[in-house]
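Colleague: sequence below, structure please.
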Amino acid sequence: MMTNLFSIFDPSTNLFYLPLNWISTFIGLMFIPYSFWLFPNRHFFLWNFIMNKLHKEFKMLLSKNSNGSTFIFISMFSFILFNNFLGLFPYIFTSTSHLTLSLTISLPLWLSFMLYGWINNTQHMFIHMIPQGTPSILMPFMVLIETISNIIRPGTLAIRLTANMIAGHLLMTLLSNTGTKMSFYLIFMLIMIQILLLILESAVAMIQAYVISILSTLYSSEVN
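Modeller: Okay, here's the model as predicted:
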């Protein structure tokens, strides 16, 4: 029984006090096409096409000496995409709707960028604090604003993903709970609305994975 509206996001399924719902994070590994076959199928060609496009796009955003860095962001895109998309299926736990997972992804990544930038490119990081052409009287305020905006970046990445995943699921849950009190014609309309919402959520699942990967790539390019 749902005692609270947000209880649909609780990882309550357990066995011997082990939260089994978090195992759904690894279900996405089953959907990655393998290249062990003599003749690759269309699934493999499609996945390879997407990965190559992302590799070229991330490579343009990163600096020239960042060889191999694109694989970090491609892997993050794949991981978030599968978790977002699989969370739309019934009885599959949406792990990306929790800050526990989203902060675990964004915080170490941001921290590694900051450590690398301040250790290897200290002068560049100081220059980045003050945009070019800033008046002298505004320089202390610009340093403060840039510092705060830099510190909150992992939080904004995590909250953006979590909020978008929670919002769609809550809306679908609220609409479905009203179905028991509706007439036949209204239920038919409700089903059509739910199908449209499901299509919208599928698009949001892909867009959010892409947005977080692109923003992480841009944050990485700033420290070089």
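
Colleague: use CA for all of it now, contacts and neighbours both
Modeller: Fine.

Colleague: distance of Asp56 from Asn48?
Modeller: One correction, residue 56 is Lys, not Asp. 12 Å (C-alpha to C-alpha, to the nearest Å).

Colleague: for Ala158, same thing?
Modeller: Noted for Ala158: a distance of 28 Å to Asn48, by C-alpha to C-alpha.

Colleague: output the contacting helices and strands for whichever strand or helix holds Phe126.
Modeller: Assigned by DSSP states H and E, Phe126 falls within helix 122-129. Applying 3 or more C-alpha pairs under 8 Å, 6 or more residues apart in numbering; DSSP states H and E, we find helix 122-129 packed against helix 139-151.

Colleague: and the angle from the very next helix or strand once past the helix it packs on to helix 139-151?
Modeller: Helices and strands here follow DSSP H and E; after helix 139-151, the next one along the chain is helix 153-177. Computed by axes from the mean of the first three to the mean of the last three C-alpha atoms, to 10 degrees, the angle separating helix 153-177 from helix 139-151 equals 50 degrees.

Colleague: buried stuff in helix 153-177?
Modeller: For helix 153-177, a neighbour-count test (16 or more other C-alpha atoms under 10 Å) marks 153-154, 157-162, 164-166, 168-169, 172 as buried.

Colleague: about what we covered before: what does the helix holding Phe126 rub up against?
Modeller: By C-alpha atoms under 8 Å, 6 or more residues apart in numbering, the surrounding residues in contact with helix 122-129 are Gly117, Trp118, Met142, Val143, Glu146, Thr147, Val223, Asn224.

Colleague: if any of these are buried, put those into a ChimeraX selection.
Modeller: The ChimeraX selection below is limited to those of those classed as buried (16+ other C-alpha under 10 Å):
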select :117,142,143,223,224
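
Colleague: the structure of the following sequence is requested for comparison with the preceding one:
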Amino acid sequence: MMTNLFSVFDPLSSILHLPLNWLSTFLAFFIIPFLYWAMPSRFLLLWSTIISTLHKEFKLLLGPLSYNGSIIFISLFSLILFNNFLGLLPYIFTSSSHMALTLSFALPLWVSFMLYGWLKNTQHMFSHLVPQGTPTLLMPFMVLIETISNIIRPGTLAVRLAANMIAGHLLLTLLGNTGHSLSSSLLFLLLFAQILLLTLESAVAIIQSYVFAILTSLYASEVN
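Modeller: Model (predicted):
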């Protein structure tokens, strides 16, 4: 029995006194298609097309010299995408809707980018604090604003993904809890609305994983 609406996002709820909710995060490794077949399946061909398209986009953002640098962002996109879709299935915990997972993705990557930029390209990082054409009187304020915007980047990445996943799931939960008190005609409309929302959530699952990976690659390209 749910104590409140947000209990569906509780990572501490357990089965047989074992915290098994986070195991759904690793189910994505069983869905990724393998390259061990002599004749590739349609799913494998589709996934290969997606990977090659993403690789071309990340290569444009990261530059021609970072050919293998897109692997980490493609892996990040894949993991978030599969976890978002797994959360749409019944009785599976949506780990990408929790800040513990999203912040653990965003914060280490941002810290590594900042360390690399300030240690290897210090002058380039200082130049980013003052945009070109800034008046002399506004330079101290621009340095402060750019510093704050850099510091809050991992938080905005984590909150954006978690908030978008929570919003749709919470709306589906709210509509689903009203089904037992509706008449037959209203129940049909409720089911139709639920199907539309589920379709929208599928699109959100793809878009949010893509946005997370693209923004992370943009932050990486700024320090290079």
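
Colleague: all the helices of the first structure, in order from the start?
Modeller: Here the first structure has its helices, by DSSP state H, at 42-61, 70-86, 99-120, 122-129, 139-151, 153-177, 184-222.

Colleague: so which of those is nearest Ser24 of the first structure?
Modeller: helix 70-86 (7.9 Å; C-alpha to C-alpha).

Colleague: quick check: buried residues in that closest one?
Modeller: So for helix 70-86 of the first structure, counting by 16+ other C-alpha under 10 Å, buried means 70, 73-74, 76-86.

Colleague: same deal with stretch 195-204 of the first structure?
Modeller: Leu197, Leu198, Glu201, Ser202, Val204.

Colleague: quick one: that stretch to the second structure mean distance?
Modeller: Taken over the aligned residues, the distance from stretch 195-204 of the first structure to the second structure averages 0.2 Å (mean C-alpha distance after the TM-score superposition for the first structure).

Colleague: show me how far that stretch is from its chain's centre.
Modeller: 16 Å (C-alpha atoms, centre = their mean, to the nearest Å).

Colleague: which part of the second structure matches that stretch?
Modeller: Per TM-score structural alignment, the counterpart of stretch 195-204 of the first structure in the second structure is residues 195-204.

Colleague: neighbours of the counterpart of Thr216 of the second structure in the first structure, how many?
Modeller: Residue pairing (TM-score structural alignment): Thr216 of the second structure is matched to Ser216 of the first structure. Residues lying near Ser216 of the first structure (other C-alpha atoms under 10 Å) number 22.

Colleague: do I have it right that Ser216 of the first structure meets Thr70?
Modeller: No. Counting by C-alpha atoms under 8 Å, Ser216 of the first structure does not reach Thr70; the two are 10.6 Å apart.

Colleague: quick one on the thing from earlier: show me which residues of the helix holding Phe126 of the first structure are buried.
Modeller: Buried, per 16+ other C-alpha under 10 Å, within helix 122-129 of the first structure: Met125, Met129.

Colleague: quick one: that helix to chain centroid distance?
Modeller: That offset, for helix 122-129 of the first structure, works out to 28 Å (C-alpha atoms, centre = their mean).

Colleague: over to stretch 110-130 of the first structure?
Modeller: 24 Å.

Colleague: distance of Ile151 of the first structure from Asn52 of the first structure?
Modeller: 32 Å.

Colleague: same check on Ser7 of the first structure?
Modeller: 39 Å.

Colleague: same check, this time on Leu190 of the first structure
Modeller: Applying C-alpha to C-alpha to Leu190 of the first structure and Asn52 of the first structure gives a distance of 40 Å.

Colleague: if you count surrounding residues, which of those two has more?
Modeller: More crowded of Leu190 of the first structure and Asn52, by other C-alpha under 10 Å: Leu190, with 17 against 13.

Colleague: these two touch, right, that one and Lys181?
Modeller: No. Assessed by C-alpha under 8 Å, Leu190 of the first structure is found out of contact with Lys181, at 11.6 Å.

Colleague: what's around Leu62 of the second structure, how many residues?
Modeller: Applying other C-alpha under 10 Å, we find 20 residues neighbouring Leu62 of the second structure.

Colleague: quick one: contacts for it?
Modeller: Leu62 of the second structure neighbours (C-alpha under 8 Å, 6+ apart): Gly69, Ser70, Ser217, Leu218, Ala220, Ser221.

Colleague: same question, Ile214 of the second structure
Modeller: Phe58, Phe73.

Colleague: apply 10 Å and report the result again.
Modeller: Leu54, Glu57, Phe58, Leu61, Phe73, Ile74, Phe77, Gln208, Ala220 (C-alpha atoms under 10 Å, 6 or more residues apart in numbering).

Colleague: name the nearest of those residues relative to Leu35 of the second structure.
Modeller: Using C-alpha to C-alpha, these come closest to Leu35 of the second structure at Ile74, 16.7 Å.

Colleague: can the contacts of helix 122-129 of the first structure go into JSON lines with extra columns for distance to Leu29 of the first structure?
Modeller: Converted to JSON lines, those look like this (distance: C-alpha to C-alpha, whole Å):
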{"residue": "Gly117", "distance to Leu29 of the first structure": "33"}
{"residue": "Trp118", "distance to Leu29 of the first structure": "35"}
{"residue": "Met142", "distance to Leu29 of the first structure": "44"}
{"residue": "Val143", "distance to Leu29 of the first structure": "43"}
{"residue": "Glu146", "distance to Leu29 of the first structure": "39"}
{"residue": "Thr147", "distance to Leu29 of the first structure": "38"}
{"residue": "Val223", "distance to Leu29 of the first structure": "32"}
{"residue": "Asn224", "distance to Leu29 of the first structure": "32"}
